[in-house]
Every structure is written in structure tokens, then in C-alpha cells.
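A.B. asks: Here you go, sequence then predicted model.
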Amino acid sequence: MPTSAPSIFSSFDVVHYEGPDTQNSLAYRWYDADRIVLGKPLQEHLRPAIAYWHSLALTGADPFGSATIDRPWMREQDAMTGARMKADAAFDLFRVLGVPFFTFHDRDITPEGADLNSGLKNLHEMADYLEEKMQGASVGVLWGTANTFAHPRFMAGAATNPDPEVFAFSATTVKHCMDVTKQLNGQNYVLWGGREGYDTLLNTSLRRELDQLGRFLNLVVEHKHKIGFRGAILMEPKPKEPTKHQYDFDVATVYAFLQHYGLEHEVKLNIEANHATLAGHSFEHEISMAATFGLLGSLDINRGDLLLGWDTDQFPNNLLDTTLAMYEVIRGGGLGTGGLNFDAKIRRQSIESEDLIHAHIGGIDLCARAFLNAAKLVEGKQLPEVVEQRYANWNEEYAQSMLRGNLSLEAIAADAEKKNLNPKPRSGRQEWIENLVTRSLF
């Protein structure tokens, strides 16, 4: 087991559940991990995870200002020593918050390296270090992924790059990241196309790039089966940012892509709240769409600023929105091997280590309370019954015959004319339904 010097989180006690009435700001009010809800512990429904990149690698820099967050490992001159210091702090943070999972990119846990092979050597060395630390901790990997977007080599994409050497470099990187994720008993592996899109069609072969992305994803699936990785392969819809036209814009776009390349039964989706709003959708819409197509895999929990047009990745604080999202998770059958990854970052003015702890407590508590609200709506049966009643006539034999294809368009029209149909509008009861939901929040 690695030995560690005290980290910036070492002085904090473990955060415990103390109930809604506690005045302790470093306690959970709603996240009672062992509470049985809908037949299993709340922790097993939520499966919360800390994102290594925002929590441990964040500097606070933005397009208009330099770094504001300074951590000890960021000042270490030897990159691998700094990576181990960062890992020590990470596991201290996991201990304090009592979360069951974390997530990572390769570049979060290890430095780049001078070339491909030195970077891979760093990755596997740090994977061994993390594996040792996990032996003495009660935390696992929700998912791993590769950063194939930040380095200048990826400025024209990774899988979709016009240079086949970049494709090969990216494929090699993902192969090793998948191997590391399996080594660490990861539950899933995620691919998100940070640069898989285009800025202008004038220099783009659209079909060629889509075919490259389709082949890349098939390679990933083939490798999953070859190494016996039992987790799910997840693709993450990512609209607008950074490229103007992303190939993975939203759930519907990705579903069409997966169908076209024969991957709809091999790949599920990791859906992010902020990405949903950037695509012009609500979070619950994207969750429901994924569940409808059988693609619901995992969630990135955060929020965007509706007054800003980019991915602000703020910690969630809207109880109504999160309740609606959790309701769709329950209706969709749950997250399986997925979970709630807090892909969220503290603000650049929040520079103390305690700020990061408060942020996660608030986010986890919000999701716990939202899930309890959603479970109450499901158990109350009023909402499901309203939907069932609204579509009840479709259960009749004639209606089912129309859906099964037993009747032609001509036959349907002839019957409607014979009956001289004159349907009367019926209320959708939206206000009553919305009141039912909002009253569950209090």
C-alpha cells in the first residue's frame, strides 16, 4: 500500500448523513446511503462518482483569465511525483465524501509524456499506483476515458482526423485506457468526441469522417470483447462545443449514428445535463429518449448557465429540474452499471479545498432528495395512472390493429368515413400534473 504525506483534505472528517434538520454544513441532509428506496439502498440507485479532472486538475483558468486555483501537486517540478501527490489527495477526498466511485481521463491521472510510448509508460505506472491505493479504500472506478481532444494534434479531431497517424495514435491511446479501466475493475468505458465535428464543410469530407468514427467505435467494441471487459461502452452526446457541428450532437443523433454503423446493441449513452441544454433540450428529455431507445447508461450531473452559451459545468442546485431527471431515470429502469458522475467544477473564485467538499455535499444531497421525490411520485401512482388513462383507448383491438399493420391506409380511411368520426379534444391536465410534481418538492 502506498504511503502518503498529508493532503489538503487530510484534516477533514468523513461526511456523514445527519438528516434534514442538521445545521452541520459538512454533513449530508438527504443522502442516507443505506436507506431502502424502491427495493434497494439509495447508494445503489445513485452510484455517485467524483470526476478526477474537475476536482483534482482544475486550475480555475478560463478564456479570459489565468489560473486561480493552486494545489501542491501543480507546483511539483517532477510530473510523475505530482501525479502521485494528486492521487493521494484524490483518495483523501474520496474518503471524506464517502462516495463509491470516481471517474478519470488518462491525462487526469498522469502527465502527457514526450511521445506516445513515454506517455503510455506513465499511464500504466500510475494505473499500478491507483490499483494499490484502491486496495485500502472503499471506492471503485465508475468509468475511464481518454483525453483525445486537448493536445494540438487533435485540433481536427481524433477518430475523424484527416491524418491517419492521428487516428492510429488515438486508437492506441484508447486501447491502453480501456486496458487500464479493466485493470482497475471499471464499471464502464466512455468515449466523448471533444473534437469530433467540423467548423466548415469547405475543407471537410463529411461521409469520410463519419465512416472513420464508425470504424473507430467498432474497433473499441471489438477490443472490449477481446479483453473480456464486462462493463458497458458509453458514448457521450456533446453539442456545439468546441466545434460548431458535432457528430454526437444529442441522443437522437447518436442513436442514428449507432444504427447506421451497427452498434445500437453494443453501445449505450452517458448523458450530461449541461450538454442537453446546449443541444436545446432538457436533461429529462435526453434521459427519456435514451431510455426509449434502450441506450440509457450513465449520467454526468451538472448544470449550465442559460445566459451563457458554453459548457459551464456548475454543480446542480435546481431541485425541480433534478427531480424530473430522476423520475425519468426511474421510469427508464435505472442506470444499471452507470451512475451519477459529478462532472462539475467549483467557480474560479472558490479557491479553498473546503469549497470542493461543500460543492459535492450540495450536489449529492440535491440528487438524493430529487430521487426521493421522484420515487414518491412513482409510488403514489397518480402520474403513471394519468399517462395510462390518457392512452387507454390505444389498448382496444381496433387501435392495436392499426399499429400492428393489419389495416391499410385505405381501410383505416374507409372505416373512419363509415363511422363519420368526430373526435372531441380532451384535456392534457398539464397544470394539475405540474402542481403534483412541485408539491412533491416540499
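C.D. replies: Arrived safely. Numbering: from 1, shown residues only.

A.B. asks: Please count neighbours and contacts with C-alpha atoms only from this point.
C.D. replies: Fine.

A.B. asks: would you list every one of the strands in this protein?
C.D. replies: Along the chain, the stretches classed as strands by DSSP state E are 36-37, 40-41, 48-51, 101-105, 140-145, 188-192, 197-198, 232-236, 245-246, 267-272, 296-300, 340-342.

A.B. asks: Show me what counts as buried in stretch 305-324.
C.D. replies: The neighbour-count criterion (16 or more other C-alpha atoms under 10 Å) identifies 310-317, 319-324 as the buried residues of stretch 305-324.

A.B. asks: Tell me which two of those sit farthest apart.
C.D. replies: Looking at the buried residues of stretch 305-324 by C-alpha to C-alpha, the two members farthest from one another are W310 and T323, with 23.7 Å of separation.

A.B. asks: one step back: got CSV for the buried residues of stretch 305-324, with distance to H124 too?
C.D. replies: Supplementary listing: those in CSV, determined by distance: C-alpha to C-alpha, whole Å:
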residue, distance to H124
W310, 34
D311, 31
T312, 31
D313, 29
Q314, 31
F315, 31
P316, 34
N317, 37
L319, 41
L320, 43
D321, 40
T322, 37
T323, 40
L324, 41
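
A.B. asks: Which ones among those residues map onto helices?
C.D. replies: Residues of the buried residues of stretch 305-324 located in helices (DSSP state H): L319, L320, D321, T322, T323, L324.

A.B. asks: Surely the last one is in contact with E284?
C.D. replies: Just to be clear, that refers to L324. Yes - using C-alpha atoms under 8 Å, L324 is in contact with E284, at 6.1 Å.

A.B. asks: Closest to V37 out of the buried residues of stretch 305-324?
C.D. replies: Relative to V37, and with distances defined as C-alpha to C-alpha, the nearest of the buried residues of stretch 305-324 is T323, at 14.8 Å.

A.B. asks: Grab the nearest non-local neighbour of the closest one.
C.D. replies: Beyond its immediate neighbours in the sequence, the residue positioned closest to T323 (C-alpha to C-alpha, 6 or more residues apart in numbering) is A370, lying 4.2 Å away.

A.B. asks: Distance of that neighbour relative to T243?
C.D. replies: Taken as C-alpha to C-alpha, to the nearest Å, the spacing of A370 relative to T243 amounts to 33 Å.

A.B. asks: Pick out whichever of those two has more residues nearby.
C.D. replies: Set A370 next to T243 and count neighbours by other C-alpha atoms under 10 Å: A370 wins out with 25 against 19.

A.B. asks: need the contact list for that one.
C.D. replies: By C-alpha atoms under 8 Å, 6 or more residues apart in numbering, the contact set of A370 is L319, L320, T322, T323, L324, M326, L441.

A.B. asks: Next up, a structure to set beside the first:
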Amino acid sequence: MSIFNAISPATYQGPDSTDPLAFHHYNPDEMVMGKSLKDHLRFAVAYWHSFAWEGGDPFGGRTFDRPWYPQDSMENAKLKADNAFEMFRILGVPYFCWHDVDLRPEQGSFADNASTLDEITDYIAPKMEETGIGLLWGTANMFTDRRYMSGAATNPDPDVFAFAAATVKSCMDATLKLGGQNYVLWGGREGYETLLNTDLGQEQDHLARFLSMVVDYKHKIGFKGQILVEPKPQEPSKHQYDFDVATCIGFLRKYGLENEVKLNIEQGHAILAGHSFEHELALATSEGMLGSIDMNRNDYQSGWDTDQFPNNVPEVALAYYYILKAGGFTSGGTNFDAKLRRQSLDAEDLIAAHVGAMDVCARGLKAAAAMLEGGELDAALSDRYAGWESDTAQAMLTSDLDSIAQRVIDEDIRPEPKSGRQERLENIVNRYV
């Protein structure tokens, strides 16, 4: 049974179209900076929010009514997969992403979970072959089940650590089997609620050891994809060890993992950490650590991760500006880690949400490319730091305080402030978006 039977494939109809299920700005074959929009954006659908999430919130139960509910049998798991691939076909997306529990019913026993994951990936593999739809990344859900209430890799119970390690192994095997281009770990509960029952040092050492074993296993099985970790602040744990991009980079460098692991960065998580999305992307790209992105948005009036579909072109344009400036995605892409509002009940709502989000991303990326090609922002940046190109300025970076102080005295240096011209730069951005 398909919930999408009456919906035709989304097509590009241009900005003058009023069809709510058509693309107005995303033409997958449109060439931008020598590459098609499809290849630039590398869109992926999140299996969890689109098919596994039932519409609940902290104050109410499920509102959606899908034919694959309850999600407790392999029969319904296969029906869910049938509907998922029908939606992928309608949208024309090249990729999807999953957690293990999105694909299969929870069995309780690790052996049973591994068996059903193997069974459902056997069912999905021919669909991928037939449609040409690829797996951007797989991951393990190590936060929903009560066994993970005190973390997975950082849990004080070694049996939970073992169960989590076995689960990740099975998910990496499944990701390899389906030709995944990345494998993601995000620590939904890798943090703590109170220091009174927490050994910070031991927990972070265990987290690093866990991640090192993941890297070792990647090489053992010949997985050529990228290992990614996802910065995630203060939700649901009060203090999380992967708070933001800077924290993750510091952690990876401390434990010697910076050459093996990159970052999957989410817009909503950036906001929760008190940053902008473009800040997190600019920092990651400056350190060579960008892997992939989760595209969504938060409600700025809410203090939690609302995972809404993107609708703000200026924000999206600045995000892609830094991605394009760094050369664009390699194995990564744009995963819509976004969900419908719980009042949006219809199958058409799911299509419309993705179509609109893909249009927003296309508009943003095209604006970002135009800003790069225009060169005004780069020129202003170069001009602001031009003083550092002189031999004297460069010599100062290898000098010492005594000699610098003497030069200031000898040359009677009296610096005058120079304008940062922020408003002019913001006006340049606004011309493009």
C-alpha cells in the first residue's frame, strides 16, 4: 500500500509556476560553476523523520497514521521501505540516510537486531540498484532505547559499551553492503546531567577509544567512505562532549583522530550551540574538517531542536558560500534532517516540504556561487588583511616581544582604527539573495 499513489513525480517548472509540488528553482541539470545542481547539492532524505517519526512531541503522542504502523514487524518494515523508495522516486533525490532502528523493528536482542537489519538491507539493496538511489550515510541509533539513558560509548556500564560497539559494527557492515559514502556517529547521549555521578576524563577516554575502534574496523572491512561525527549541544544531555565544531576538532586532535574523522554539521545544532550555521561551516572548512551537512532550521523562539525544513534563503546562501569556497562536497551532501509539523498529516505535505526545501537550497547555492564569482566579498577580505602581506608584518610573526616593542618605539607607531564595513558587506550579500 502506497500513500503516494496519486502524486506525480516533481518536475522543474520554473519560477513562474504555481504548482506547490513542482520545483521552481531546483533544476537538477542546471550548470553552476561547472557542475550540475544535482551534483553540487547531493540531496538526501532522512529515513527517520520522514518515515519512522510518528508525529509525537513532549506533550502528545503520535498524530500521523501511516500504513506501516505499528513499526514492530518485518512486514511493516518492508512496507515502509516500499513507500520510502516511492517518495525518493517522486522527488528525484540521489541519496537517503538511515539509523538502524528506522529500517528494522527493535528486537531487544542484539543478534535479532542484526538479523533483521541484514534482512531489511537485503530487501532494500535491489531497490537501490533498480532506482539508482544511493546511500549517503548510515548510522546507529544509540540514544532512544532506555539502555542508553546514561550514554553509549560513555556509559558507566561496560555491557552498554559492548552492546553499542556491536551495534555500530552491524551498522557499518550494512553501510558497506549498501555502498554508503559515509558513516556517521552522533552522540545523542554522550554527555552528562550532573558532575556528581560523572567521571569526565574516563568518559571522554572511552569515547575516544570507541571512535578509534570504529576507524580500525573501517580499514579492516575495506570501507572507503568517510567517518563523520556530528556536533550536538545540550540536547538531550545538559553537557555534551560533542558540543560544537570547535569542541569536536579539539577532541579529535587530542586523541589523534583528526586525519581519520571529519564532521557532519547540522544547522539546528549550530543554533543550539549559540552559533550561526555559516560560522560552524567556516570553522570546519578552515580546518579541513567538513564532511557533510544536515540541512534544517530551528524555531528561534524555541530553545530546542525543532528540525524544521529550511525556508530562509539568505541563511542557506551563506552556508553554501563557505562550502563552495572550500571546493564543495566530496563524499558528503545535503541531508534533510527535517520533519513535518505534527499537524501536517498528508502524504502531499511530505512531498511539498522536501520540494520547497530543495528549492530553497538551490536558490541559496546559486546565490552563493554568484557571490563567489562576483568576488566582492573576497576582495574586501583581502583588502582588510592586506597589511599582513608586507615583509615587516610577516617578520613580526617569527619575532619576539622585545624586538616588536623596540620597532614600535623606533617608528613611533600609532595605529588608527579602520572601519570593518560590515553594513556594506551585508548589503553585498543582500543584492544576491
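C.D. replies: Right, received. Where do you want to start? All values derive from a computational prediction rather than experimental measurement.

A.B. asks: picking that back up, out of the contacts of A370 of the first structure, which ones does the second structure keep as well?
C.D. replies: Contacts from the contacts of A370 of the first structure that recur in the second structure, judged by both residues aligned by TM-score structural alignment, their matches' C-alpha atoms under 8 Å, are L319, L320, T322, T323, L324, M326, L441.

A.B. asks: ok, back up a step: looking at the second structure, name the residue matched to the residue nearest to T323 of the first structure.
C.D. replies: Correspondence of A370 of the first structure to the second structure, assessed by TM-score structural alignment: G364.

A.B. asks: Show residues contacting stretch 396-405 of the first structure.
C.D. replies: N393, W394, L407, S408, I412.

A.B. asks: same question, stretch 145-152 of the second structure
C.D. replies: Outside of stretch 145-152 of the second structure, the residues that reach it under the criterion C-alpha under 8 Å, 6+ apart are 142-143, 155-156, 160-161, 164, 187-192.

A.B. asks: Relative to F336 of the second structure, how far out is the aligned partner of V99 of the first structure in the second structure?
C.D. replies: Counting by TM-score structural alignment, V99 of the first structure corresponds to V93 in the second structure. Here the criterion is C-alpha to C-alpha. By it, V93 of the second structure lies 11 Å from F336 of the second structure.

A.B. asks: Looking at those two, which one has more neighbours?
C.D. replies: A direct count of neighbours by other C-alpha under 10 Å for V93 of the second structure and F336 places F336 higher, at 29 against 20.

A.B. asks: residues contacting the more buried one?
C.D. replies: With contacts taken as C-alpha under 8 Å, 6+ apart, F336 of the second structure has the following neighbours: F43, A44, V45, A46, D294, M295, N296, F309, H354.

A.B. asks: In the first structure, point me to whatever sits opposite it in the alignment.
C.D. replies: Taking TM-score structural alignment for the superposition, F336 of the second structure sits opposite F342 in the first structure.

A.B. asks: Skipping its backbone neighbours, what lies nearest its match in space?
C.D. replies: Excluding its sequence neighbours, the residue lying closest to F342 of the first structure (C-alpha to C-alpha, 6+ apart) is I301, at 4.9 Å.

A.B. asks: What about the one you found, how many residues nearby?
C.D. replies: Look at I301 of the first structure: counted by other C-alpha under 10 Å, it has 26 neighbours.

A.B. asks: when you align them, which residue in the second structure goes with A291 of the first structure?
C.D. replies: Aligning on TM-score structural alignment places A291 of the first structure opposite T285 in the second structure.

A.B. asks: How much space separates that match from Q267 of the second structure?
C.D. replies: Relative to Q267 of the second structure, and taking C-alpha to C-alpha, T285 of the second structure is found at 15 Å.

A.B. asks: quick one, what contacts the alignment partner in the second structure of the residue nearest to F342 of the first structure?
C.D. replies: Under the alignment (TM-score structural alignment), I301 of the first structure maps onto M295 of the second structure. Under the criterion of C-alpha under 8 Å, 6+ apart, the contact partners of M295 of the second structure comprise E266, Q267, F309, P310, T334, N335, F336, D337, A338.

A.B. asks: mind checking how far M295 of the second structure is from F243 of the second structure?
C.D. replies: M295 of the second structure is 18 Å from F243 of the second structure, where distance means C-alpha to C-alpha.

A.B. asks: measure stretch 235-251 of the second structure end to end?
C.D. replies: 19 Å.

A.B. asks: ah, wrong one, I meant stretch 340-354 of the second structure
C.D. replies: Between the opening and closing residues of stretch 340-354 of the second structure we find a distance of 10 Å, counting by C-alpha to C-alpha.

A.B. asks: Go ahead and confirm D365 of the first structure touches W30.
C.D. replies: Yes - D365 of the first structure sits in contact with W30 when judged by C-alpha under 8 Å, with a separation of 5.2 Å.

A.B. asks: and S36 of the second structure, what pairs with it in the first structure?
C.D. replies: With TM-score structural alignment as the criterion, S36 of the second structure matches P41.

A.B. asks: now do N311 of the second structure
C.D. replies: The equivalent of N311 of the second structure in the first structure is N317 (alignment by TM-score structural alignment).

A.B. asks: Tally up the residues packed near K381 of the first structure, please.
C.D. replies: 11.

A.B. asks: just G428 of the first structure next, same as before
C.D. replies: Residues lying near G428 of the first structure (other C-alpha under 10 Å) number 11.

A.B. asks: Repeat that for M358 of the second structure.
C.D. replies: Number of residues near M358 of the second structure (other C-alpha under 10 Å) recorded here: 26.

A.B. asks: which residues does it contact?
C.D. replies: Here M358 of the second structure is in contact with F23, Y26, F43 (C-alpha under 8 Å, 6+ apart).

A.B. asks: related to what we said a few turns ago, could you verify my assumption that the match of S36 of the second structure touches Y31?
C.D. replies: No - here P41 of the first structure does not reach Y31: they are 10.6 Å apart, not a contact under C-alpha under 8 Å.

A.B. asks: More neighbours: which of these two?
C.D. replies: Just comparing P41 of the first structure and Y31: by other C-alpha under 10 Å the higher neighbour count belongs to Y31, 27 against 14.

A.B. asks: for the aligned residue in the second structure for H275 of the first structure, what are its contacts?
C.D. replies: Alignment note: H275 of the first structure maps to H269 in the second structure; criterion TM-score structural alignment. Applying C-alpha under 8 Å, 6+ apart to H269 of the second structure gives the contacts P231, K232, P233, D244, D305.
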